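In: build the 3D model from these lines:
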Amino acid sequence: MALPLLDANGWSLDDVPDQSGRTVVVTGANSGLGYHATRAFARKGADVVMACRSLERGERARDDLADAVPADRLAVERLDLADLESVQSFVERFEADHTELHVLCNNAGIMAIPRRETADGFEYQFGVNHLGHFALTGGLLDRLRATEGETRVVTQSSGLHANGEIQFDDLQFEDEYGEWTAYAQSKLANVLFAYELDRRLDAAGSDVASLACHPGYADTNLQRRGPELRGSRLRLWGMQAANALFAQSARRGALPMLYAATSPELTGGEYVGPGGIANLRGAPEVQASSDRSYDEALARRLWPVSEELTGVEYEFGDAVTAE
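Out: Alright, predicted model coming up:
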């Protein structure tokens, strides 16, 4: 049985503001945090594009949500963040079908898996968690900037970003691979990206805000993927037991992302996570990320590397210059 919630009076799903008339993209929307964020957005009136690697799983999730939200508020689109051609195809379809985008939730991710490579030859965790979302955000940025009023990009990180370093001499871990080291690097890259994007948007006078968040310790499929890929039944049992004993639900884990995406108190550049014990569970709040994540020189160094690897160049105008 899961531990009791200690902050029942904190910010909750009921506090998500009305989202009527707004369009939201959620990556990894078919399960876990993305599924519950999708449900919350749609229940509050948003039209949600469920960006999923598997159309079958996405459509099944949409059908499961039919009892809670009107079906016409949900659209399933294929998006494989491990394939830059799939990212570009998603962007093209979105632009053809939608004139506005109010919130982009860069939520999908992979954690601590055996080394493998994306379709473009990137280490999988760095490729999916950071580069795929970097390319997606760059592709959708014109829609975000053209939409009237404030719009937001929310990038999901992890508390384990604090263990991360950006290993520029071996970004793809071709020399020596550590599954948790690679995961931490990708999650640090998420926060560096979120902050640098917000700085560049602000310098360009844009109304788009960029924020980072983390779910604490939430019971999702994320923890199961690594043991399943290894065929380690013992590790899988251990992870399932830990989730049952210590994790908060995925529904609760989605709250920081929803708070970052919708709270009128936030303006951009914030890092949101659960405010309970050890920041692993509880109601969302603005928190401090790691010292390294605030290193602007590091973020500026990562930016052109990400552009070169993805082939996606961001245009901010003359107000922002590369360093």
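In: every contact and neighbour count from this point should use C-alpha atoms.
Out: Fine.
In: and the strands in the protein, which stretches?
Out: Remark: strands assigned in the chain by DSSP state E are 23-27, 47-52, 74-78, 103-106, 151-156, 208-213, 271-274, 284-287.
In: TSV for those strands, including distance to Asp97 and mean neighbour count?
Out: As requested, these are exported to TSV (distance: least, Cα to Cα, whole Å; neighbours: other Cα atoms under 10 Å):
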stretch	distance to Asp97	mean neighbour count
strand 23-27	11	24
strand 47-52	11	25
strand 74-78	11	20
strand 103-106	16	26
strand 151-156	18	27
strand 208-213	21	28
strand 271-274	31	28
strand 284-287	33	20
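In: looking at those, which is nearest to Phe122?
Out: For these, distance to Phe122 was read as Cα to Cα. The smallest value, 18.5 Å, belongs to strand 103-106.
In: which helices and strands sit right next to that closest one?
Out: For strand 103-106, the contact count by 3 or more Cα pairs under 8 Å, 6 or more residues apart in numbering; DSSP states H and E identifies strand 23-27, helix 133-146, strand 151-156, helix 255-262 as packing neighbours.
In: before we compare anything, build this one as well:
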Amino acid sequence: MPKWTAADVPNQDGRTAVITGANTGIGFEAAKVLAARGATVVLGVRDTAKGSAAAAQIVAASPGADVRVQRLDLTSLDSIRAAADAIRADFASIDLLINNAGVMYTPKQTTADGFELQFGTNHLGHFALTGLLLDMLLPVPDSRVVTISSVGHRMQAAIHFDDLNWEKSYSRVGAYGQSKLANLMFTYELQRRLSGKGKTIAVAAHPGGSRTDLMRNSPLAFRLAYKVIGRLITQAPSEGALPTLRAATDPNVLGGQYYGPSGLGESRGAPVLVKSSAQSHDVAIQRRLWTASEELTGVKFPV
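Out: Next comes the predicted model:
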């Protein structure tokens, strides 16, 4: 079977895609391809100056592309609500919501609402945004919520219900793993709730080892190892974006699936259907996480 590439992304004329963290890395690369295929693309970014510069690059590569910039700070529930209100004012519906933005291995910090930064940004911020926008997707044929996880969902990963915000102790690797495990559990529980209730599906993807600036907060040992072998086990952001693009646009994708690179350790290679950890499929934990996420964010879903 031929390898799936960006050339396989079907025509996106008339479709609207909202992508978080789309001014750089795999979010930017996904936005560039979707805009080139005709989608109206909304770049959800914390820094609008950087977002405008990214939009200008996309339009330069695809003259006539419709690219919008929307301020969105996933570390603030107030900003998330304001962004959702602005998107609702500008569009009647959404075809794609790509929950891409993220932070990795940060020192211990909290969001504006007091959540541990990685859990708050990577999971709770996207949980809230999806809940506030989901009714704009439900009536739309082949609409999708695509959430980006990581192979890191297997590393020291568990949902620490006794200390979700890591107030008792802190591991930057463990906290990242929790947030990425939460991304998958959110996708699987959302798909269960969507089944039979609309035209929307929930899908997950991960980019493997992509050469983005996410590694900037990694422990020193990680950064040193990356300098030595990074080029051997990573791929360019344009390649790292392919699992996202396949999850978002391949007409054969099914709800609840998970896409990642095909190479050794899922670090690089063409995007294929991959498996997540056994823990990520624990329905009881998924439902408990959903309830906790609703309580923490104050956002209820229309499904």
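In: any chance of the strands of structure 1 in CSV, plus distance to Arg60 of structure 1?
Out: Putting those into CSV (distance: least, Cα to Cα, whole Å) gives the following:
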stretch, distance to Arg60 of structure 1
strand 23-27, 15
strand 47-52, 11
strand 74-78, 10
strand 103-106, 20
strand 151-156, 24
strand 208-213, 27
strand 271-274, 29
strand 284-287, 29
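In: so stretch 274-293 of structure 1 matches what in structure 2?
Out: Using TM-score structural alignment, stretch 274-293 of structure 1 lines up with residues 261-280 of structure 2.
In: repeat that for stretch 154-161 of structure 1.
Out: Under TM-score structural alignment, the counterpart of stretch 154-161 of structure 1 in structure 2 spans residues 146-153.
In: start and end of that stretch, how far apart?
Out: Looking at stretch 146-153 of structure 2, the gap from its leading to its trailing residue is 16 Å under the measure Cα to Cα, to the nearest Å.
In: in stretch 286-303 of structure 2, what's buried?
Out: Residues of stretch 286-303 of structure 2 classed as buried by neighbour count (16 or more other Cα atoms under 10 Å): 286-287, 289-290, 293-294, 297, 299-300.
In: so which of these is the closest to Ala83 of structure 2?
Out: Closest to Ala83 of structure 2, out of all of these and judged by Cα to Cα, is Val299, at 14.3 Å.
In: how about the closest one, what's its match in structure 1?
Out: Across the two structures, Val299 of structure 2 finds its equivalent in Val312 of structure 1, going by TM-score structural alignment.
In: wait, that match sits on Leu140?
Out: No - no contact is recorded between Val312 of structure 1 and Leu140 when judged using Cα atoms under 8 Å, the distance being 11.0 Å.
In: so what sits against both of those two?
Out: Counting by Cα atoms under 8 Å, 6 or more residues apart in numbering, Val312 of structure 1 and Leu140 have no common neighbour.
In: I figured Leu55 of structure 1 hits Arg78, correct?
Out: Yes - when contacts are counted by Cα under 8 Å, Leu55 of structure 1 is listed as touching Arg78 (5.7 Å).
In: can you give me the helices for structure 1?
Out: With DSSP state H applied, structure 1 shows helices at 32-43, 55-64, 84-97, 124-125, 133-146, 179-203, 222-230, 233-246, 250-253, 255-262, 296-310, listed in chain order.
In: wait, which of these is closest to Ser158 of structure 1?
Out: Using Cα to Cα and comparing the helices of structure 1, the one that lies nearest Ser158 of structure 1 is helix 179-203, at 6.0 Å.
In: now the closest one against helix 133-146, angle please.
Out: 20 degrees (axes from the mean of the first three to the mean of the last three Cα atoms, to 10 degrees).
In: how near is the residue most central in space within structure 1 to Thr38 of structure 1?
Out: By Cα atoms, centre = their mean, structure 1 has its centre lying nearest to Asn107, at 2.5 Å. Counting by Cα to Cα, the gap between Asn107 of structure 1 and Thr38 of structure 1 amounts to 11 Å.
In: any residues in contact with both of the two?
Out: Taking Cα under 8 Å, 6+ apart as the contact definition, Asn107 of structure 1 and Thr38 share the neighbouring residues Val26.
In: returning to that earlier point: nearest to Thr24 of structure 2 among the buried residues of stretch 286-303 of structure 2?
Out: In terms of Cα to Cα, no member of the buried residues of stretch 286-303 of structure 2 lies closer to Thr24 of structure 2 than Thr297, at 26.6 Å.
In: which residues are in contact with that closest one?
Out: Thr297 of structure 2 makes contacts with 77, 124, 128, as judged by Cα under 8 Å, 6+ apart.
In: for the aligned partner of the last one in structure 1, give its distance to Asp83 of structure 1.
Out: In structure 1, the residue matched to Ala128 of structure 2 (TM-score structural alignment) is Ala135. Shown here: Ala135 of structure 1 relative to Asp83 of structure 1, a distance of 10 Å by Cα to Cα.
In: looking at the two, which is more packed in?
Out: Regarding Ala135 of structure 1 and Asp83, a neighbour count based on other Cα atoms under 10 Å identifies Ala135 as having more, with 24 against 18.
In: map Ile201 of structure 2 onto structure 1.
Out: Under the alignment (TM-score structural alignment), Ile201 of structure 2 maps onto Ala209.
In: so who does that match touch?
Out: Residues touching Ala209 of structure 1, when contacts are defined by Cα under 8 Å, 6+ apart, comprise 150-153, 198, 201-202, 267-269.
In: do Gln19 of structure 1 as well
Out: Here Gln19 of structure 1 is in contact with 41-42, 44-46 (Cα under 8 Å, 6+ apart).
In: I'm done for today, thanks for sticking with me.
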